[in-house]
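> model the following, please.
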Amino acid sequence: MTQQGVRWTAEQVLALAPDAASRKAGSKLGVAGPWSEAGSSDEGTVWGLCKGSGSKPYQTVIDVADADGPAYKCSCPSRKFPCKHALGLLLLWAGGDVVVPRAQAPDWAEQWLSGRRQRAEARRTTTGAASGAAPADPEAARRRAERRAERITAGATELEQRLADLLRGGLAGAEQAGYGLWEETAARMVDAQAPGLAARVRELGALPGTGAGWPVRLLEECALLHLLDQGWLRRDRLPARLAATVRARVGLPGSPDGPPVRDRWLVLAQYDTVDARLTTRRIWLYGAGSGRTALLLSYGAAGRAPELTLPVGLALDAEVSAHPGAGQLRATLGERFAPPEPAGTRPSGMTTAEAATRYGDALRDDPWLESVPATLARVIPTPVGESWQLADADGDLALPLTPAARSRPGLWRLAALSGGEPVTVFGECGHRGFTPLTAWPDGKGEAVRLC
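Below you'll find the model as predicted:
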């Protein structure tokens, strides 16, 4: 990327921010005023001194050309990753050579880079040595898997009894019982080493009393949870791919299945979901050559952003390995052969009817699927009463936006990008509607992040 003199856009830089507050603070520092001795190298290093509240400026250095993704170092006390100073410096760098000229890295920046290279080489050496070590005991691994399966079976059996008690007593009693009983049930699923069941129990327990129609939604979730329980208890009778899907939905960890696919992967979207225990980052990739869509998942402790960050609109030459399971798009990012660089391509689009059909087809393989990725071509964001929809510019069909999408600032960015004209939109299409994540103007233009 930087070897060819190509710099990121401000939108791609801000996509790295761990939260909205960091984006706002970083944007304020993306001007020359607080910076001194800023510079960059042909190898992809950016550095600078940022004036803070203390007597000494903060030393900030970034390796934007690292094949494993951007790496940051700042002397500020922030625990966010990247911090606002790193974001501000990258925004300054995106402005061009005038404000961040090519120069020789100072000693403090060079020391950090040298240390990183030494540690990376040590890791490669250790990994190579480990690959030649004796394999783990397969019999011991089999016994551990059997013990965990027994615990999950006990948990699923207990959960089935809990659902039967709920239906026997009537759904109205769920609102009176409160959330505490469901949280206790979820904790027992965690003890049974079935985190997927625990997550669905918590979602179910949060539904009573959430507005008109909650009993219908509660009954639907009970049915899906019952189906998952029965799928686990009868997994030996299921087709292999569906059984793999059930194991993944229950929460068993899966390993990549099959040979890795090397492609030029376009980063379509990146967003985080946060709860009291965990921050989950979802990154959607699109293979320009293979036409495949893949989902990368990474996790961080509560309050901390996951380390894997891939700015939207960039593309990387890398290998991706898919996980097993019918209807599963999760994948693991493997070896990267070059740093990410701006991409001039976008995925081919479809109509709103085709996107809805894709979701319906996917439910045959995975009944618990909330949504599928889809790129809509030539759609216009249109208000309908208090709601919004994406209407086909060349037809008379439309997809409603999900309630979550209607409450995000990205909706107004999408409306501004469109201005009443057709746009291309990537997002997730499911039973609640469509959630737009990234958009492109019709014709040529850079990706605009909406989440």
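
> okay, CA-based contacts and neighbour counts for the rest of this
Will do.

> so Arg151 makes contact with Met189?
No. The criterion here is Cα atoms under 8 Å, and Arg151 misses it with Met189 at 9.1 Å.

> and those two? which has more neighbours close in?
Remark: of Arg151 and Met189, Met189 carries more neighbours, 25 against 16, as counted by other Cα atoms under 10 Å.

> residues contacting that one?
Residues near Met189 by Cα atoms under 8 Å, 6 or more residues apart in numbering: 152, 155-156, 195, 197-198.

> if you set the cut-off to 6 Å instead, what comes out?
Residues in contact with Met189 (Cα atoms under 6 Å, 6 or more residues apart in numbering) are 155, 198.

> how far out from the middle of the chain is the helix or strand it falls within?
Secondary structure assignment for Met189, by DSSP states H and E: helix 180-191. Relative to the centre of its chain, helix 180-191 is centred 26 Å away, using Cα atoms, centre = their mean, to the nearest Å.

> for stretch 361-372, same thing?
18 Å.

> which SSE is Arg151 in?
Element membership of Arg151 [criterion: DSSP H and E] is helix 138-169.

> buried ones in that helix?
Buried positions in helix 138-169, judged by neighbour count with 16 or more other Cα atoms under 10 Å: 149, 151-153, 155-156, 158-160.

> next, the angle from it to helix 180-191.
160 degrees (axes from the mean of the first three to the mean of the last three Cα atoms, to 10 degrees).

> what's the first helix or strand after helix 138-169?
Heading C-terminal from helix 138-169, the first helix or strand you meet, by DSSP H and E, is helix 172-177.

> I'd like the structure of this one too, to check against the first:
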Amino acid sequence: MLLSQGEEPARSAGPGARWTVDDVLALAPDEASRDALHGLGPERAWSGAGCAGPGIVWGLRATGGGTSHRTAADMNEVSFTCSCMHPQSPCPHALELLLLHVGDAPALRQSAEPPAWAAEWLTGLRGRTAAAEAAGSAVGKGPTGADGAAARALAAQRRASRRAERITGGAQELEQRLADLLRGGLAAAEQPGHALWEETAARMVDAQAPGLAHRVRELGEVPASGAGWPARFLEECALLHLLDSAWLGLDRLPAPLAATVRMRVGLTAAAEGPAVRDHWLVLAQYDVPDGRIVTRRIWLHGRGSGRTALLLSYGAAGRAPDRALPVGTVIDAEVTPHPGGGLRGELGRQFGEPDATPAPPPGGTTADALGAYGRALLDDPWLNAWPAVLRDVVPARSGEGWRLAGAADGAAVPITASALSRPGLWKLVALSGGRPLTVFGECGHRGFEPLAAWSPDTSDRSGAGGPVALL
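Below is the predicted model:
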């Protein structure tokens, strides 16, 4: 039996309008559901998928256990159905199907008629919509006033409790799979293909733990990462085990660490608290493909507060997100932080027109950057990198790699292997010309990822040509 999901939030795109990734994300019932879209499986997990105009899509979503969920959506009525019996609406499978549609995925073939099961649901939907219009009332309208608010709060509490139970079940299953893998030895991990990891990741998505699903997929990529992979594999297994154990013992953790664990498994919260108004300098902007979503990361530095903030926005695969802030731009704006010890924030009201400045922000030494990353690890052991501005460093060869060395003390930090194959490294070398310069990037256990640099000519703080983006 299909579960017809209930009332949906409003979206910005009207009937017949072109939907965007932001429209799909706006339908997600909470922040964690939006984040879950990053952990969903590959396009090949869908079969029998299709679309018919205007705005009707359907498909069969494999679960990883040999079964499939029937999922369909009518984007004109903003209504969905799925056989997964998920407690929230729309469910992750419906959101994934819509994301395939807005990304023009080949899996959604144009078809004149939907299959019988989808046609049956559409017929019922039309009947319910007509009956609601005849009665002059909105479908699914709930109680209003204080009673309505209390009922909605109680329903939200119940949903959160059910989700926590599902995550706990997923964490327990993942612990067992890790134990079985290590008991049998690492040879099995080197087998070609990612079937084991995709199935395990799919199970974590079904458990509503997108953070665990993401780490499982990263674990599956380690055996193909080259020499020394067993040590890296064990490190990642240990971190995954630590996250599982932390979730299963969440009630015994200090409040800040418990908030970090919730965030790492996928229970992120919306931005809240007092907004910080400042003149924010755009330090870096770059896009990261993540399955069927492109994540845009924008780093900001508050010139008055000295705070660093990370803005995230999303676009469909192959399409850039709408928000764009050129490196070197200064905006007078409010930024609202997300709860917890991270740096993520939401850009709020802007005042006046953006300006530009060639002057770099204050920086420190390589030792300062490594120390800041170490302190951040105390609050978040799963943190891969931390933002840092290095002042007066020179790029130099180090064996087969490169490093950034302090001009005064000679202390150095290696440049990440991923940066060595990009043109940005040679931009950095050419900009330096052997002279010290200021570099912004992300410092972590893999080294330093340079994202932007200021010419040595800016050493007088007046600035010559502004920052150079390295990504």
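
> post-alignment, the helix holding Met189 of the first structure versus the second structure, mean distance?
Here the mean offset of helix 180-191 of the first structure against the second structure after fitting is 0.6 Å, by mean Cα distance after the TM-score superposition for the first structure.

> that helix aligns to what range in the second structure?
With TM-score structural alignment applied, helix 180-191 of the first structure matches the range 195-206 in the second structure.

> count of neighbours near the closest residue in space to Ala201 of the second structure that isn't next to it in sequence?
Spatial nearest neighbour of Ala201 of the second structure, excluding adjacent residues (Cα to Cα, 6 or more residues apart in numbering): Ala213 at 4.3 Å. Neighbourhood size, Ala213 of the second structure [other Cα under 10 Å]: 31.

> which strand or helix spans Ala213 of the second structure?
Secondary-structure assignment from DSSP H and E places Ala213 of the second structure in helix 210-221.

> check which residues of that helix are buried.
Buried-residue list, helix 210-221 of the second structure, by 16+ other Cα under 10 Å: 210-217, 219-221.

> next secondary structure element downstream of it?
helix 229-248.

> that following helix vs the first structure, average distance?
With mean Cα distance after the TM-score superposition for the first structure, helix 229-248 of the second structure departs from the first structure by a mean of 0.6 Å once superposed.

> circling back to that earlier point, angle of the helix holding Ala213 of the second structure against helix 229-248?
Here helix 210-221 of the second structure runs at an angle of 170 degrees relative to helix 229-248 (the same axes, to 10 degrees).

> could you tell me where stretch 431-446 of the second structure falls in the first structure?
Stretch 431-446 of the second structure maps onto residues 417-432 of the first structure, going by TM-score structural alignment.

> contact partners for the residue positioned nearest the centre of the first structure?
The centroid of the first structure falls nearest to Arg282 when counting by Cα atoms, centre = their mean (0.9 Å). Counting by Cα under 6 Å, 6+ apart, Arg282 of the first structure makes contact with 270-271, 296-297.

> again, only this time at 10 Å
When contacts are counted by Cα atoms under 10 Å, 6 or more residues apart in numbering, Arg282 of the first structure touches 269-273, 295-299, 306, 308-309, 330.

> could you check how far the counterpart of it in the second structure is from Arg319 of the second structure?
Superposed on the second structure with TM-score structural alignment, Arg282 of the first structure falls opposite Arg297. Between Arg297 of the second structure and Arg319 of the second structure the distance is 15 Å, computed by Cα to Cα, to the nearest Å.

> swap in Ala202 of the second structure?
With distances taken as Cα to Cα, Ala202 of the second structure is found 25 Å from Arg319 of the second structure.

> same thing with Glu190 of the second structure?
Noted for Glu190 of the second structure: a distance of 34 Å to Arg319 of the second structure, by Cα to Cα.

> go on, Asp180 of the second structure?
Distance, Asp180 of the second structure to Arg319 of the second structure, by Cα to Cα: 40 Å.

> surely Asp322 of the second structure and Ser313 touch.
Yes. With contacts counted by Cα atoms under 10 Å, Asp322 of the second structure reaches Ser313, the gap being 7.8 Å.

> joint contacts of the two?
Both Asp322 of the second structure and Ser313 are contacted by 21-22, 296, under the criterion Cα under 10 Å, 6+ apart.

> closest to Thr357 of the second structure among those?
Taking Cα to Cα as the measure, Thr357 of the second structure sits nearest to Arg296 out of those, at 22.3 Å.

> excluding its backbone neighbours, what's nearest the residue nearest to the centre of the first structure?
Nearest non-adjacent residue to Arg282 of the first structure, counting by Cα to Cα, 6+ apart: Leu297, 5.1 Å away.

> cool, Gly406 of the second structure as well?
That would be Val393: by Cα to Cα, 6+ apart, it lies 4.4 Å from Gly406 of the second structure.

> give the aligned range of the strand or helix carrying the one you found in the first structure.
Val393 of the second structure belongs to strand 385-398 when assigned by DSSP H and E. Residues 371-384 of the first structure are where strand 385-398 of the second structure lands when matched by TM-score structural alignment.

> fine, thanks again, bye for now.
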